[in-house]
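S.K.: coordinates only, sequence not included:
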């Protein structure tokens, strides 16, 4: 064995280079840096850290300056039906109490991304149905964590399906401000529109129904460029905590559901279906 004057064994230069290269590759992988060959390691956003705190409208007040509202006047409405939407932050819901107060339909959060399911989903989804309500499920979208198709499939597989039983509404896609970072999830307007097209197409292929889209006009303008691609097909569920639904996103001439107040964790957010009860039944029946 060749021995250096220092007294340590000599290691061939090739061996040292191999070790150094391996260490550099590991460091690049951990930090998401380009590798020695110049290739960028693809990176997905981490899965949501607090999905139980995300629900339809949870980010609207934070970004649009809306506050907890009260029931708007009913004057001028030809007909409407009262509803609520709930998620895990509402816990076990007293459905009989809501029914007795006049609530006739409910939307329940089922999923978020491809990793979260609402632990109270069964109590909320089945409980609303069992007291006589027309019910539906919704998915909180995180377009930076996986594809539209992947999230639609996850939604359908975890409570977001549809059946023509006369009391199940089509699923809804919740598109709102990102609770984890960049408002528009780091995607371009075209990228977000294509992501939604992927989600809606997959949902329809799985269920036969065109899903509802939940979104605010402010987010829609900012993040989709005020796309008019969905108004002719997907019913609009719009949040606005005031005396009217206000300006609608491009493509929609009217809203189907208006989330008019966020009343806190015990009773859920309140909504109004834009039409008589038989029209709500028609939406359920497809």
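M.R.: That came in fine, so what should we check first? Because the structure is predicted, anything quoted here is derived from the model rather than measured. Numbers count the residues shown, from 1 in each chain.
S.K.: hey, let's count contacts and neighbours off CA atoms from now on
M.R.: Will do.
S.K.: check the gap between the closest residue to residue 240 other than its chain neighbours and residue 241 for me.
M.R.: Once flanking residues are discounted, residue 240 sits nearest to residue 260: 5.4 Å by C-alpha to C-alpha, 6 or more residues apart in numbering. Computed as C-alpha to C-alpha, to the nearest Å, the residue 260 to residue 241 distance reads 5 Å.
S.K.: hold the first one in mind and look at this next one:
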């Protein structure tokens, strides 16, 4: 995991817990985007979803939406459909987010990762929009395996400059580093996040057609390139070159939503 840096973009995440928000004032405090809670489980709709979405959009913030999962109780396809239906007509720049934490741990690592993968893929299918995962640093290390490694990571770890490492992701795209931040326009505490600038630029500044083309590498295309890397790997005895060729092959697998090797 990388540390926070000065180039990171200031992002908040909100739900009904923040009450009434003055979004224009939020933006004046240097916030450039917001993740807004949309749904939970298979029946709960956040009662501030619509007002937060309209307010943040009117203020000119980039927007994403998240779903708090209950895999310990529900089928992933049902929860995916509930989230996708709730967001119909709501524009989003950031990927749709699966929030997995808490009692989800009772499902167990491999089964939980499979549940998450099914939800992520189904939401992409239903919405035509990319997805990502939010979770705590310790939770990621303990419960989430390589099945979900191709999806961007939004990680939570408070009071540190560098979040705890895990064996599934090498880097984060978004880092929630405090749950007790203060932002003008919001009464009380709010989560504050650092977003990597390249991730922000990819999802906000590029036209949607270019974002989709960049985001979705077809597995068939990736698998046409990987054999050339594998041949070069076998042909060289240089340990550094072999390591780099292996890394590049896995980057192609991740970009095309395939498991790393």
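M.R.: Sure, I can see it. Being a predicted model, the structure only gives us computed values, none of them experimental.
S.K.: TM-score for this pair?
M.R.: The TM-score (TM-score structural alignment, normalised by the length of the second structure) is 0.70; 201 aligned residues with a C-alpha RMSD of 2.4 Å.
S.K.: follow-up on the earlier one: residue contacts, the counterpart of the residue nearest to residue 240 of the first structure in the second structure?
M.R.: Mapped onto the second structure by TM-score structural alignment, residue 260 of the first structure lines up with residue 177. In this structure, residue 177 of the second structure makes contact with 156-161, 191-194, judged by C-alpha atoms under 8 Å, 6 or more residues apart in numbering.
S.K.: now the buried members of those.
M.R.: Using 16 or more other C-alpha atoms under 10 Å as the burial test, these include 156-158, 191-194 as buried.
S.K.: secondary structure and distance to residue 171 of the second structure added to those, as JSON lines?
M.R.: Formatted as JSON lines, those follow (DSSP: H, G, I helix; E, B strand; the rest coil; distance: C-alpha to C-alpha, whole Å):
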{"residue": "156", "secondary structure": "strand", "distance to residue 171 of the second structure": "13"}
{"residue": "157", "secondary structure": "coil", "distance to residue 171 of the second structure": "13"}
{"residue": "158", "secondary structure": "coil", "distance to residue 171 of the second structure": "17"}
{"residue": "191", "secondary structure": "strand", "distance to residue 171 of the second structure": "20"}
{"residue": "192", "secondary structure": "strand", "distance to residue 171 of the second structure": "18"}
{"residue": "193", "secondary structure": "strand", "distance to residue 171 of the second structure": "15"}
{"residue": "194", "secondary structure": "strand", "distance to residue 171 of the second structure": "13"}
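S.K.: which one of those is nearest residue 8 of the second structure?
M.R.: Nearest to residue 8 of the second structure among these, counting by C-alpha to C-alpha, is residue 194 at 5.4 Å.
S.K.: where along the stretch 101-250 of the first structure do the strands fall?
M.R.: With strands called from DSSP state E, counting those that start in this stretch, the stretch 101-250 of the first structure shows them at 105-112, 116-117, 134-140, 172-174, 212-214, 236-239.
S.K.: same list, those, but as a markdown table with distance to residue 224 of the first structure please.
M.R.: As requested, the strands of the stretch 101-250 of the first structure are exported to a markdown table (distance: least, C-alpha to C-alpha, whole Å):
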| stretch | distance to residue 224 of the first structure |
| --- | --- |
| strand 105-112 | 20 |
| strand 116-117 | 25 |
| strand 134-140 | 17 |
| strand 172-174 | 14 |
| strand 212-214 | 13 |
| strand 236-239 | 15 |
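S.K.: list the buried ones in stretch 19-31 of the first structure?
M.R.: For stretch 19-31 of the first structure, by 16+ other C-alpha under 10 Å, it's 25, 28.
S.K.: hmm, residue 114 of the first structure is touching residue 149, no?
M.R.: No. The pair residue 114 of the first structure and residue 149 does not pass the contact test of C-alpha atoms under 8 Å, sitting 10.5 Å apart.
S.K.: a helix runs through the match of residue 260 of the first structure, doesn't it?
M.R.: No. Assessed with DSSP: H, G, I helix; E, B strand; the rest coil, residue 177 of the second structure is strand; it does not lie in a helix.
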